[in-house]
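Asks: Mind looking at a prediction? Sequence and model below.
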Amino acid sequence: MTRFLLIRHAATELLDQRIAGRMTGIHLSSVGRAQAERLAQQLATREIGTIYSSPQARARETAMALADNREARIRVADELDEIDYGDWTGRTFEELSGISEWRAFNAVRSCARIPNGEFMPDVQARAIGLMERLCKLHSGLTVTLVSHADVIRFALAHCLGMPLDFLLRLEISPASISTVAMDLYGPRVLCINYHQRAISDHEFF
């Protein structure tokens, strides 16, 4: 059995304001850096194995916080990259709310294609393809994947047998951990969206 820690990168200044997508130069905010440090402390006594990160700076910075003071290796994996948001990259959510294509995108992810961007089933396929390869490469070990909210949602949806149109029913917070175990019999979801703040703020209870 291979255990995957699916970690969303910590917060940036654009969080909940704009589609960051694959814009360059998007780094963790001061809040995000603190989140990443807290996450690293939470995992300090846990086995995290090899770390695979999205190529985006915000994900790599989160991965580096996890790798600090331990011998974990960080490898960049394009399969964990943020969705290519095409023409919507950099747009505010307020701007997008008035666009019919955006509303359709969020209603029917199973057949949604972003203008000059990615087809959503392709995003799921690349994420799951990576996990299946790593399951064999790191058989019996723990592997950490640092990625983005929707990419993690796609992976979890596959593991749960959930239709892509229900994707937004899964909450994936910044610097959160979701855990999946995979073996020859398939995936098992062990945890979704764990983060320390959720416990203190009673989000789960």
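Replies: Here it is on my side, so go on. Small disclaimer: the values here were computed from a predicted structure and weren't measured.
Asks: alpha carbons only for contacts and neighbour counts from here, please
Replies: Will do.
Asks: Quick one: residues in contact with the helix or strand residue 193 falls within.
Replies: Taking DSSP states H and E as the criterion, residue 193 maps to strand 186-194. Outside strand 186-194, the residues within contact range by Cα atoms under 8 Å, 6 or more residues apart in numbering are 156, 159-160, 171-173, 176-182.
Asks: from these, which single one is nearest residue 130?
Replies: residue 182 (12.3 Å; Cα to Cα).
Asks: so what's that closest one up against?
Replies: Counted by Cα under 8 Å, 6+ apart, residue 182 has contacts 1-4, 135, 188.
Asks: how about residue 104, what does it touch?
Replies: residue 112.
Asks: I'd like to know how far it sits from residue 89.
Replies: Using Cα to Cα, to the nearest Å, residue 104 is found at 17 Å from residue 89.
Asks: Which residues does stretch 6-19 contact?
Replies: Under Cα under 8 Å, 6+ apart, the answer for stretch 6-19 is 20, 26-29, 31-33, 35-36, 58-59, 62-63, 85, 88-93, 144-149, 152, 172-180.
Asks: now those: which count as buried?
Replies: Listed as buried from the contacts of stretch 6-19 are 20, 26-29, 32-33, 35-36, 58-59, 62-63, 85, 88-90, 144-149, 152, 172-180; burial here means 16 or more other Cα atoms under 10 Å.
Asks: any residues touching stretch 133-148, and which ones?
Replies: Contacts of stretch 133-148 (Cα under 8 Å, 6+ apart): 1-9, 47-54, 59-60, 62-63, 80-82, 182-183.
Asks: So which of the residues you listed sit within strands?
Replies: 2-8, 50-53, 182-183 (DSSP state E).
Asks: Quick one: buried ones out of those residues?
Replies: Buried, going by 16+ other Cα under 10 Å: 2-8, 50-53, 182, out of those.
Asks: Put this next to the previous one:
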Amino acid sequence: MATVILLRHARSTANGSAVLAGRQPGVALDDTGVGQAARLPDRLSALPLAALVTSPLERCQQTLRPLAEARGMTPVVEPELAEVDYGDWTGRALKDLVEEPLWRVVQQHPSAAVFPGGEGLASVQARAVAALRAHDARITAEHGQDSVWVACSHGDVIKAVLADALGAHLDAFQRIVVDPCSVSVIRYTETRPFVLRINDNGGDLAGVVPPKPSPEQAGAEAARADGSDAVIGGSTGTP
């Protein structure tokens, strides 16, 4: 299957406001975020991107815009990658939310958390993973097994996806850190995902492109044709 770069949107006006913005309209990138987005074309320049997919919210589309313009690509809008629907919590100050009984559930038992008037975190994970797998299958069919693509979404959504890819219970997803404009990388296969990066804030990403096997490796590659098997003894890395 292809390789997906999970990109959290760049820093927004809501990130430093101590308010849970959720799906509120009008949340755009702040000056720092605009700068982060502007650096994405150079940061991802070594990657032959096959597709761009984005949450419908403004801050994600704004984050991808410089990259899309540099590559001459049009992002596909995917509603299932939207921010969590926090329902009645949307727009409320975090200092008030920490007093709510549900806050402890969100922190310690998130798989049971359902936001009043909104959705549950377990549902968020299910919708996001299903959407990513569907796009990954489509992109693989169109562009091949070695293709790389970008999906721009939100912090809690990406954390939930990473927990699934790591085989961790959703209750562990609060242990994962996903900063604004960070990238995390997953390669899905027939039977399991491989997590290549988490919360990368500026490292060399060239290594996430699947390397072409040498003649000596070709037999082993054929033996695990769908790429689902892990390398015994560990990966040899990128030459």
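Replies: Yes, it's here. Computed from a predicted model, the values in this text were never measured in an experiment.
Asks: Residue 74 of the first structure: which of the buried ones among the ones in strands among the contacts of stretch 133-148 of the first structure is nearest?
Replies: Using Cα to Cα, those come closest to residue 74 of the first structure at residue 51, 4.7 Å.
Asks: Nearest the middle, which residue of the first structure would you pick?
Replies: residue 148 (3.0 Å; Cα atoms, centre = their mean).
Asks: any idea how far residue 19 of the second structure is from the residue mapped onto that residue from the second structure?
Replies: In the second structure, the residue paired with residue 148 of the first structure is residue 154, using TM-score structural alignment. Using Cα to Cα, residue 154 of the second structure is found at 15 Å from residue 19 of the second structure.
Asks: Then residue 80 of the second structure?
Replies: On the measure of Cα to Cα, residue 80 of the second structure and residue 19 of the second structure end up 23 Å apart.
Asks: More neighbours: which of these two?
Replies: Using other Cα atoms under 10 Å as the criterion, residue 80 of the second structure and residue 19 rank with residue 80 on top: 21 against 17.
Asks: Please render the contacts of strand 186-194 of the first structure as TSV that adds secondary structure to the earlier fields.
Replies: Output for these, formatted as TSV (DSSP: H, G, I helix; E, B strand; the rest coil):
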residue	secondary structure
156	helix
159	helix
160	helix
171	coil
172	coil
173	coil
176	coil
177	strand
178	strand
179	strand
180	strand
181	strand
182	strand
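Asks: Closest one of those residues to residue 196 of the first structure?
Replies: Using Cα to Cα, the contacts of strand 186-194 of the first structure come closest to residue 196 of the first structure at residue 176, 8.3 Å.
Asks: how about the corresponding residue of the second structure for the closest one, what does it touch?
Replies: Here residue 176 of the first structure is matched to residue 182 in the second structure, going by TM-score structural alignment. Going by Cα under 8 Å, 6+ apart, residue 182 of the second structure touches 7-8, 10, 199-202.
Asks: let's go with 6 Å and repeat that
Replies: 7-8, 199-201 (Cα atoms under 6 Å, 6 or more residues apart in numbering).
Asks: wait, which of those is closest to residue 114 of the second structure?
Replies: Checking the contacts of residue 182 of the second structure one by one against residue 114 of the second structure (Cα to Cα), the nearest turns out to be residue 8, at 22.7 Å.
Asks: how about the helices of the second structure, start to end?
Replies: 31-43, 58-71, 94-97, 101-108, 121-143, 155-165, 215-223 (DSSP state H).
Asks: Comparing the ones you listed, which comes out most buried?
Replies: Of these, the one with the most neighbours on average (mean count of other Cα atoms under 10 Å) is helix 155-165, at a mean of 22.
Asks: Now that one on the first structure. Mean distance?
Replies: The superposed helix 155-165 of the second structure is, by mean Cα distance after the TM-score superposition for the first structure, a mean 0.6 Å from where its aligned residues fall in the first structure.
Asks: now that helix, how far from the centre of its chain.
Replies: On the basis of Cα atoms, centre = their mean, to the nearest Å, helix 155-165 of the second structure sits 7 Å off its chain's mean C-alpha point.
Asks: got a list of contacts for stretch 81-98 of the first structure?
Replies: So stretch 81-98 of the first structure is contacted by 17-21, 54, 115-118, 148 (Cα under 6 Å, 6+ apart).
Asks: out of those, what pair is the most spread apart?
Replies: Among those, 54 and 115 lie farthest apart (Cα to Cα), at 22.3 Å.
Asks: Of these two, which one has the most company?
Replies: residue 54 (22 against 14).
Asks: Now stretch 68-86 of the first structure: buried residues?
Replies: For stretch 68-86 of the first structure, by 16+ other Cα under 10 Å, it's 72, 74, 76-77, 79-85.
Asks: could you dump those to JSON lines with distance to residue 166 of the first structure?
Replies: Converted to JSON lines, those look like this (distance: Cα to Cα, whole Å):
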{"residue": "72", "distance to residue 166 of the first structure": "35"}
{"residue": "74", "distance to residue 166 of the first structure": "32"}
{"residue": "76", "distance to residue 166 of the first structure": "29"}
{"residue": "77", "distance to residue 166 of the first structure": "26"}
{"residue": "79", "distance to residue 166 of the first structure": "22"}
{"residue": "80", "distance to residue 166 of the first structure": "21"}
{"residue": "81", "distance to residue 166 of the first structure": "21"}
{"residue": "82", "distance to residue 166 of the first structure": "19"}
{"residue": "83", "distance to residue 166 of the first structure": "17"}
{"residue": "84", "distance to residue 166 of the first structure": "20"}
{"residue": "85", "distance to residue 166 of the first structure": "19"}
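Asks: Name the nearest of the residues you listed relative to residue 165 of the first structure.
Replies: residue 83 (16.2 Å).
Asks: Farthest-apart pair in the contacts of strand 186-194 of the first structure, please.
Replies: Farthest pair in the contacts of strand 186-194 of the first structure, by Cα to Cα: 173 and 182, 22.8 Å.
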